[in-house]
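> sharing a model that was predicted from the sequence below.
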Amino acid sequence: MANPADFSQEELSDGSNILRLSGNFAIASVGDVDNRLRDVKGPVSEIDISGVVRMDTVGAWLVHRTAKEHNAQVTGGANDAGRLIDAISGVDRSEVIPKPHMSPLNRFLTEVGSGVVVGITTLLQFLGFVGQVVKAFFILMMNPGRFRWHAVVQHFDMVGIRALGIVGLMSFLIGIVIAQQGAVQLRQFGAEVFTINLIGRLTLRELGILMTAIMVAGRSGSAFAAQIGTMKITEEIDAMRTIGVVPAEALVVPRVIAAVIMMPLLGIYASLMAIIGGGILCWIVLDIPPATFVQRLREVTPMTDFWIGMIKAPVFGAIIAMAGCFQGMQVKGNAEQVGLKTTAAVVQAIFLVIVLDAFFAVFFSEIGWD
């Protein structure tokens, strides 16, 4: 091969050596120069590349490696070869960034600040997502032919019918717990009969809807996030956009509608199961017959408690469904994100439900629905 890579070694008076490179230091011309450079003995103070005719990244790496091994200086590099060696050296050079020392207080404040920034950013993104869902809903109202009724019915089954068993059992046991604890505390004052007041008002107004919402968030909200997140990973949502299908219309709106419609029905069912559980315990422990229990329940429980629960239920359903779909849409990268976003969906939904429940409690108290 014409003009192959080569070098000569010149010894100076102080015992050090100069390597003078020549020829084409390219991958097709280096030949055995690599091994010969490795075998160079003695201290090397300088590597002269002024005689190099052509050099590629392989040749530049050989020169850089030799200079690094012998702690030598590369000279004669006022050309493209010199610039290439400098570039290789920059890539190989590892820069150690010292970790700043932080006091425990500063570290705590930093973590709190980061958490606040993430929380505010997530809230703003969620509000934007809610806006997209509302827009998609109104577009479907203007174009009923695009509405996917089959998907809504399918989610009725998942959100409502398949949740009857666990919601009913949970509510039944909660009713028993409320009755037992109420009876123990009220017995001290000889007012066991007021246990019925506690069961009726607490289940219809608060716990029936709240516990159902928490159960739906853990069951259906997580399922929404996992389903949509998996579709993001497999690029099904991108394919839907490619063929002109809006993901918010096809995936989010049916789930939100199903949750909004099923939550009031599940809330009524849960409240009835809690009342039945409390009534059975009152019958067994307090000797209050079922007829007396029902009559007393009708006298002390106002209809406003029922309507308060029915007002809260669809709002909770919409929040749970949108939180699950929102977190599912945030999945990026790999399958691990599906698990992380599913957990975030449940936490976010339960948090928002409790915040809204506190808001409703204050609001209804202010307007006189005590």
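That came through, no problem.

> can we go C-alpha only for contacts and neighbour counts from here?
OK.

> isn't there a strand covering Asp48?
Yes. Secondary structure assignment places Asp48 in a strand (DSSP: H, G, I helix; E, B strand; the rest coil).

> so it sits against Arg20, correct?
Yes. The pair Asp48 and Arg20 qualifies as a contact (Cα atoms under 8 Å) at a distance of 4.7 Å.

> quick one: common contacting residues for the two?
Shared contacts of Asp48 and Arg20, defined by Cα atoms under 8 Å, 6 or more residues apart in numbering, are absent.

> does the closest residue to Cys282 other than its chain neighbours belong to a helix, a strand or coil?
Once flanking residues are discounted, Cys282 sits nearest to Ile288: 5.6 Å by Cα to Cα, 6 or more residues apart in numbering. Assigned with three-state DSSP, Ile288 falls in the coil class.

> so how far is Phe172 from Ile288?
From Ile288 across to Phe172, the span is 18 Å (Cα to Cα, to the nearest Å).

> which one's more surrounded, those two?
Taking other Cα atoms under 10 Å, Ile288 and Phe172 do not tie; Phe172 has more neighbours (21 against 18).

> give the helix, strand or coil label for that one.
Here Phe172 is recorded as helix under three-state DSSP.

> so who does it touch?
Counted by Cα under 8 Å, 6+ apart, Phe172 has contacts 270, 273-278.

> ranges for the strands of the protein?
Assigned by DSSP state E, the strands in the chain fall at 6-11, 17-25, 44-55, 73-75.

> could you export those as a markdown table, including distance to Ala358 and mean neighbour count?
Rendered in a markdown table, the data for the strands of the chain read as follows (distance: least, Cα to Cα, whole Å; neighbours: other Cα atoms under 10 Å):
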| stretch | distance to Ala358 | mean neighbour count |
| --- | --- | --- |
| strand 6-11 | 82 | 15 |
| strand 17-25 | 75 | 21 |
| strand 44-55 | 73 | 20 |
| strand 73-75 | 72 | 17 |
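
> mind checking how far Val300 is from Ile214?
For Val300 relative to Ile214 (Cα to Cα), the value is 27 Å.

> more neighbours: which of those two?
Ile214 (21 against 14).

> contacts only, for that one.
Counting by Cα under 8 Å, 6+ apart, Ile214 makes contact with 350, 353.

> put this next to the previous one:
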Amino acid sequence: MAALQEIDVAATAARFQTVRRSDAFVIEAGGAWVLGSAERQDAALRALSFGGVPTLEIDCTHLARLDTTGAWLLMRTKRMAEDAGAKVVWHDVPDAFLPLISTIDHDCQGPPVAHPDQHSFHAFLERLGRAQMHFFAQAISLLGFLGMVATETLATVLHPRRLRIPALVHQMEEVGLNAMPIVGLLSFLLGIVFAFQGADQLRRFGAEIFTVNLLGISILREIGAIMTAIIVAGRSGSSFTAQIGTMKVNEEIDALSTLGMSPVEVLVLPRMLALVLTLPLLTVFANVMGIFGGALMSLFDLGITVPAFLRQLQGAIGGGWTFWIGIIKAPIFAFLIATVGCYEGLQVERNAASVGMLTTRSVVESIFLVIVADALFSILFSLLGV
């Protein structure tokens, strides 16, 4: 009357029996339907055929344990039968397993996930399009943030008492005074490297004295400002994002809004103004340290005395825009770094992973924008003949 099939007879392992009656097809599940045991029944369950079966009965009387894997296998079998036109009936499901089965039945309604081909030309175009859309969305959002900052800045100018002087002084100490050791050390070493490499090349032509010209012009026009900006982007820009992002995670920014205080006025403006005021000073310090390192290298490697070095340096840069070009760039670089750092901090979601991800992103975006701005300055000064 009935055909009997038994898969995996071990008492503790997942097993099932199938009984085919004239009015129903019965699956008797028993044992522990858990990961590592139930998955062995995958192929056997896939091989079941429900053609011409009016009713499928899933008997869970002997079901000892059940986890998500086992529940999903039973639910997949149920849907296979429903697709074949059979009515599915559950029998004797233990009360402890009903919530899990109900959850799997509710959450797994869609078709199986199809993994897209990541190496096709279509996938490449899709990734390229998504990246461009993300870029434009990020640019629009950043533009809106700039408008918000401009509004708060105008309100602070009209009402100077709104500016928090203690916070401004504290941020100037953090981004300026505390950054001097690392900026000075790296600038000093860069001056040594530039003097050594320049002398090595110019010595072939007997023009070692022009190492001073190369050193002074390169540091004052480009290297001092851009290296200081990159160091500050990695040090202070990331700090802005991490600090504001942590406050976002701890819901401190929501508390400020609840108290009627603007997060931009309290958190962004002091940091932005502090960086705009201190980065030009750091740039001057970096220029001095870089030239000092180059002077020492020139003295010991080329025998150029300090008075001779200073005379040659004055002849190379005296009376021109060489010094001021780097100083003019510094506030713009500072504005870009502070804007991106604070913006990304306010975009942090309420989890620790988001803080780390957006801190990294803020550093990358800041350095990218600084280099783009420096390239635009180079074109502008070239057109102006400066």
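Yes, it's here. The shown structure was predicted, so the numbers you read here are calculated from the model rather than taken from an experiment.

> tm score of chain vs chain?
TM-score for the superposed chains, counting by TM-score structural alignment, normalised by the length of structure 1: 0.77, backed by 308 aligned residues with a Cα RMSD of 2.8 Å.

> quick revisit: which of the contacts of Phe172 of structure 1 does structure 2 keep?
Among those, the contacts conserved in structure 2 (both residues aligned by TM-score structural alignment, their matches' Cα atoms under 8 Å) are 270, 273-278.

> show me those residues that map onto helices.
Of those, the ones assigned to helices by DSSP state H are 270, 273-278.

> in CSV, list those along with neighbour count and distance to Asn24 of structure 1.
Formatted as CSV, these follow (neighbours: other Cα atoms under 10 Å; distance: Cα to Cα, whole Å):
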residue, neighbour count, distance to Asn24 of structure 1
Ala270, 30, 84
Met273, 24, 87
Ala274, 31, 88
Ile275, 30, 91
Ile276, 20, 92
Gly277, 22, 91
Gly278, 28, 92
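
> and the two most separated of those residues?
Ala270 and Gly278 (12.3 Å; Cα to Cα).

> contacts only, for Asn358 of structure 1.
Quick fix: residue 358 of structure 1 is Ala, not Asn. The contact partners of Ala358 of structure 1, by Cα under 8 Å, 6+ apart, come to none.

> any idea what it aligns with in structure 2?
Aligned counterpart of Ala358 of structure 1 in structure 2: Ala375 (TM-score structural alignment).

> list the contacts for Thr230 of structure 1?
Contacts for Thr230 of structure 1 were tallied using Cα under 8 Å, 6+ apart; they are 328, 335, 338.

> counterpart of the second one in structure 2?
The criterion is TM-score structural alignment: under it, Ala335 of structure 1 has Ala352 as its aligned partner in structure 2.

> its match and Val249 touch, don't they?
Yes. Counting by Cα under 8 Å, Ala352 of structure 2 touches Val249, with 7.5 Å between them.

> out of those two, which sits in the busier spot?
With neighbours defined as other Cα under 10 Å, Ala352 of structure 2 and Val249 compare such that Val249 has more, 18 against 12.

> hmm, Ser354 and the more buried one touching each other?
No. Counting by Cα under 8 Å, Val249 of structure 2 sits too far from Ser354 to count as a contact (9.2 Å).

> which residues are common contacts for the two?
Jointly contacting Val249 of structure 2 and Ser354 under the rule Cα under 8 Å, 6+ apart are Val348.

> what ranges does the stretch 201-350 of structure 2 have for its helices?
For the stretch 201-350 of structure 2, the helices defined by DSSP state H, counting those that start in this stretch occupy 211-218, 224-232, 238-249, 252-258, 263, 269-297, 306-317, 322-346.

> follow-up on the earlier one: could you dump the kept ones among the contacts of Phe172 of structure 1 into JSON lines and include distance to Gly128 of structure 1?
Putting those into JSON lines (distance: Cα to Cα, whole Å) gives the following:
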{"residue": "Ala270", "distance to Gly128 of structure 1": "33"}
{"residue": "Met273", "distance to Gly128 of structure 1": "38"}
{"residue": "Ala274", "distance to Gly128 of structure 1": "38"}
{"residue": "Ile275", "distance to Gly128 of structure 1": "40"}
{"residue": "Ile276", "distance to Gly128 of structure 1": "42"}
{"residue": "Gly277", "distance to Gly128 of structure 1": "42"}
{"residue": "Gly278", "distance to Gly128 of structure 1": "43"}
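
> which member of those is positioned nearest Ala191 of structure 1?
So of these, ranked by how close each gets to Ala191 of structure 1 (Cα to Cα), first place is Gly278, at 16.0 Å.

> gap between the residue mapped onto the closest one from structure 2 and Thr18 of structure 2?
Gly278 of structure 1 maps onto Gly294 in structure 2, with residues paired by TM-score structural alignment. According to Cα to Cα, Gly294 of structure 2 stands 87 Å off from Thr18 of structure 2.

> same check, this time on Ala375 of structure 2
For Ala375 of structure 2 relative to Thr18 of structure 2 (Cα to Cα), the value is 74 Å.

> quick check: Val26 of structure 2 touching Gln5?
No. Val26 of structure 2 lies out of contact with Gln5 (Cα under 8 Å); the separation is 11.0 Å.

> nearest to Val370 of structure 2, out of the helices of the stretch 201-350 of structure 2?
For the helices of the stretch 201-350 of structure 2, proximity to Val370 of structure 2 was assessed by Cα to Cα; helix 322-346 is nearest, at 5.7 Å.

> post-alignment, that closest one versus structure 1, mean distance?
Mean deviation of helix 322-346 of structure 2 relative to structure 1 after superposition (mean Cα distance after the TM-score superposition for structure 1): 0.7 Å.

> how about that helix, which residues are buried there?
Neighbour-count burial for helix 322-346 of structure 2, counted by 16 or more other Cα atoms under 10 Å, picks out 322-323, 325-327, 329-346.
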